[in-house]
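K.L.:
Sharing a sequence plus its predicted fold:
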Amino acid sequence: MTAFDDLMAFQRETSALGQISGRLGWDQETVMPRGAAQQRGEEMAAIEAVLHARRSDPRVGDWLKRAEAPCEVGAAQLREIRRAFERTSKVPADLAKAIARVTSQAQGKWAQARADEDVAAFLPVLEEVVALKREEGAALAQGGDIYDAMVEDYEPYTTGGQIAAIFDAMRPRLVALRAAVLDKPMPKGVSGTFDEQSQMQLSRKLAVTFGYDLNRGRVDKAVHPFSSGSGLDVRITTRTSNVDPFNCFYSTIHEVGHAAYEQGINPAYALTPLGQGVSMGVHESQSRIYENQLGRGRAFTGWLFGQMTDLFGDFGISDADEFYSAVNRVHNGYIRTEADEVQYNLHIMLRFDLERALMAGDLQVADLEAAWNDRFEADFGYAVDKPSNGCLQDVHWSVGLFGYFPTYSLGNVYAGCLYEALQAAVPDLGAQLGQGDTSGATGWLHENLQRHGGLYAPREVIERASGMEPGPEPLLRYLEGKFGALYRL
């Protein structure tokens, strides 16, 4: 056994334990009894302590010094193990354990506060989370920018300043497009009630249609849809509303984008650093292109209209063109996950600025609700009506995912680049999607991006797949073209 072999054997065991930790999180969000939250917090803290000890084990450092990469893949493995080892070694074990315990408990308190519309009940534990994450960020940054250190967890080799520059370039055109669209008459939406069981039936069909392998996954319900796991066990969740079936269907397609990425990675990379998506921005590029450019496109919505008509009968939409308009209706709303493509990135920019201020100490947790409400009214032109539509709507801050939010918009930017390349590579894409056949699109994404897992750095894998340096222009062209035509601008 060489040092490289010893390191990889150790890494596979660590990755397997990480998958178990992820499964505990999935269970907590789906079927765990509500009264188990405190014990689950202790369980999560215990396994995090084991993981932290393994990830910062001095033997890893020794192996890294002596290991020689046998090939390009081996070099990428060493690169990612070294990056993770150096980061983990900077964070004290007691701090990592405390974060795991508090965030596990905070998740349940957030869910209850959201249900009760009670921000005050959530703020004390959020104070703890923010304090612990700032401590972690300071340890990682070692005198540098705390928020940059946090972004590195989700989008390696990217800084808050670089993200801010992208957002600054996008904002004026998004605001102008939003204003122009909302000045036009709003298309009609669906009407009636939609049976929950029937929604879940079609949801599972959509998952399979987009290439999700149910032999290695499952579809469940959760308050906040998410995807969990990698390799041979990749699970997704969705949610239902008896008056808004699109919430269920497009949440499912979105999460399948994440899951298909994980299921599509080269099996040889399983339980190694390369056996998962390379970044959350690249991950979001998959979920967003599945949901929006493919799932909300004119061709696929024509097929989906037929599926919904067969299942639900008359739901107030006369034909496929009217259905396409309904699916892509731009309208006022509070919820990020329900936002149309025109306004979605504005929701992300709001969160990005607020969490960056929290980490910098420029915004206090006690002032978060007021800051959110003021910014939302300034950006969207109307007031937040209740906390579950405001600062309590997302789970991310309760579980300590500071630095995660901007990757949603980076994913949109990456998806814009990929979609232009996909259209050129698959000339009959529209005809395929119109038959409910996504294999041309998903096959191209698998071959050019998904199978690589973490082999290449985030921006590199996008550039290799799309043939262009990632930037916001393709996304903006797509949005202005699509919604300009829809609303006859």
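P.N.:
Done, it's in.
K.L.:
CA atoms for contacts and neighbours, from now on please.
P.N.:
OK.
K.L.:
Tell me where the protein has strands.
P.N.:
Remark: strands assigned in the chain by DSSP state E are 219-221, 227-230, 233-238.
K.L.:
here's the one I want to compare it with:
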Amino acid sequence: MTAYDELMAYERVTQALGSVAGRTGWDQETMMPEGAADLRSEEMAALEEVLHARRTNPRTGELLETAEAPDDASSANLRHIRRSFERTTKIPADLATAIARHTSKGQGIWAAARADNDFKSFAPVLEEMIRLKREEAACLAAGGDLYDALLDDYEPGIKGAELQAIFDRMRPRLVALREKVLGADAPAGLDQEFDEAGQLAVSTLLAQTFGYDMSIGRIDKAVHPFSSGSGTDVRITTRTSPRDPFNCFYSTIHEVGHACYEQGINRDYELTPLGSGVSMGVHESQSRIYENQLGRSRAFTGWLYGKMRDQFGDFGVADEDSFYGIVNRVGSGYIRTEADEVHYNLHVMLRFDLERQLIAEQLEVADLEEAWNARFEADFGVAVDKPANGVLQDVHWSFGLFGYFPTYSLGNVHAGCLFQSLREAVPALDEQLSKGDTSHATEWLRENLQQFGGLREPRDTIRHACGFEPTEGPLLDYLDQKFGALYGV
């Protein structure tokens, strides 16, 4: 057995244990009884202790010094293992275990606080989480920027300053488009209740329409929709709202984008570092292009309109054009996951700025709710009415996912680039989508991006798929053209 073979055999077990930890997290948010929270936090801490020990095993360092890569995939595996080893060995085992334990507890306390609209009950948990994440970041940063060190977990190779520059270029055009659109007449929304069973039936149809393989996946309900797993076990969740079926439908399509990325990776990469999405920004490019450029297009919504009439009968929308307007209705809503395409990135920029301040100790948790509410009213022109619609709406900070939020907008930027290239490659796209046929689009994405998993670095992954250097321009042009035409501005 060569050094590379020994390394990969060891890594395969580590990857399998990581999958077990992921499935345990999935269970916590979907199936676990409420009273099991304390036990689950100990289980998660124990798993993290084992994983941390494996990831910092000195033998891995020895093998990395002598392992030779016979091909490009092997070189990529070594790159990922080396990066993980160097990063993980900087974090003390007791700190990694403490973060895992606190994360597991924090999610349950966040869910209860959100249900009760009680930020004060969650604030001490968040304070401790930030303390732990600052400590972790200090171990990783080597005197550099703490936020950059955390960001590297989700989008390797990018810095907060680079993201800030992208957002600074995006913001003026987004604000200008927002002002023009909000000055025009908006279509009325839906005005009836839609039963949960019907919503879930359409949700399952949408998942299958976008290529989600239910033989190696499943759909469950969760407070905050998410996707979990890779390879031959990739699960998603959605949620329902009686008066807003689009919350269910587009949450499902979004998570299916994530899931199809994982299901589409070359099976030879399973249980290796290449066997999952290369970064959250690339991952979000898949969920956002499925949800928006494909799922909210005029062509596809015409097909969806017919399916909703089949399921719910006459639901008060006269025709396909009216339905398209309702699906893409622009408004200053509170909730990021329900936001229209014009406002969505403004939601992300708010969170990006606040979490950078929290990690840099420029903002304290005691002042976070007030800071959130003031920024939201300034950006959206609406006062936050309750914490569940404001600072408590997202699960991410309860999990310690600092550095995750900006990848949503980076994913939108990447999706804009991918869609430009997809349209050129599939000229009959609108005709196909109007029939509910997404296969040509999803096959192009699988062929050009998804199958490669972690083979390339994130930016190279997008560049390879698009054929050009990624930039925010295609996304902003797409938004201007779509909503300019829709609202006549």
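P.N.:
That came in fine, so what should we check first? Predicted, not measured: the structure shown is a model, and the values here were computed from it.
K.L.:
Kindly provide the TM-score of these chains.
P.N.:
Superposed pair, TM-score by TM-score structural alignment, normalised by the length of structure 1: 1.00. Supporting alignment: 489 aligned residues with a Cα RMSD of 0.5 Å.
K.L.:
Out of the strands of structure 1, which is the most enclosed?
P.N.:
strand 233-238 (a mean of 23; mean count of other Cα atoms under 10 Å).
K.L.:
with structure 2 superposed, average distance for that strand?
P.N.:
Using mean Cα distance after the TM-score superposition for structure 1, strand 233-238 of structure 1 ends up 0.1 Å from its aligned counterpart in structure 2, as a mean over the superposed pairs.
K.L.:
between the strands of structure 1, which gets nearest to residue 398 of structure 1?
P.N.:
Each of these has some distance to residue 398 of structure 1 by Cα to Cα; the shortest is strand 227-230, at 17.5 Å.
K.L.:
other SSEs contacting that closest one?
P.N.:
helix 3-30, strand 233-238, helix 245-264 (3 or more Cα pairs under 8 Å, 6 or more residues apart in numbering; DSSP states H and E).
K.L.:
got the strands of structure 1 as a markdown table, with distance to residue 456 of structure 1 columns?
P.N.:
Shown next, in a markdown table, are the strands of structure 1 (distance: least, Cα to Cα, whole Å):
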| stretch | distance to residue 456 of structure 1 |
| --- | --- |
| strand 219-221 | 30 |
| strand 227-230 | 18 |
| strand 233-238 | 22 |
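K.L.:
now for those strands, which one comes closest to residue 149 of structure 1?
P.N.:
Smallest distance to residue 149 of structure 1 across the strands of structure 1 (Cα to Cα): 23.8 Å, for strand 227-230.
K.L.:
what's the matching range in structure 2 for the closest one?
P.N.:
Aligning strand 227-230 of structure 1 against structure 2 (TM-score structural alignment) gives residues 227-230.
K.L.:
Tell me which residues are up against that stretch.
P.N.:
Under the contact criterion Cα atoms under 8 Å, 6 or more residues apart in numbering, stretch 227-230 of structure 2 has outside partners 19, 22-23, 26, 234-237, 255-256, 258-259, 262-263, 270, 275-276.
K.L.:
which residues does the aligned partner of residue 320 of structure 1 in structure 2 contact?
P.N.:
Aligned counterpart of residue 320 of structure 1 in structure 2: residue 320 (TM-score structural alignment). Contact analysis of residue 320 of structure 2 by Cα under 8 Å, 6+ apart lists 301-302, 305.
K.L.:
Just among the residues you listed, which is most surrounded?
P.N.:
Neighbour tally across the contacts of residue 320 of structure 2 (other Cα atoms under 10 Å): the maximum, 24 neighbours, falls on residue 301.
K.L.:
how close does that one sit to residue 256 of structure 2?
P.N.:
Between residue 301 of structure 2 and residue 256 of structure 2 the distance is 17 Å, computed by Cα to Cα, to the nearest Å.
K.L.:
how deep is residue 392 of structure 1 tucked in, by neighbour count?
P.N.:
Per other Cα under 10 Å, the neighbour tally for residue 392 of structure 1 reads 22.
K.L.:
separation between it and residue 257 of structure 1?
P.N.:
26 Å.
K.L.:
next one: residue 398 of structure 1
P.N.:
For residue 398 of structure 1, the distance to residue 257 of structure 1 (Cα to Cα) stands at 24 Å.
K.L.:
can you check residue 416 of structure 1 too?
P.N.:
Distance, residue 416 of structure 1 to residue 257 of structure 1, by Cα to Cα: 15 Å.
K.L.:
What lines up with residue 249 of structure 1 in structure 2?
P.N.:
Aligned counterpart of residue 249 of structure 1 in structure 2: residue 249 (TM-score structural alignment).
K.L.:
Just give the nearest non-adjacent residue to that match, would you?
P.N.:
The shortest distance from residue 249 of structure 2 to any non-neighbouring residue, by Cα to Cα, 6 or more residues apart in numbering, is to residue 203 (5.3 Å).
K.L.:
isn't that neighbour right up against residue 254?
P.N.:
No: the pair residue 203 of structure 2 / residue 254 is not scored as a contact, 11.2 Å apart, by Cα atoms under 8 Å.
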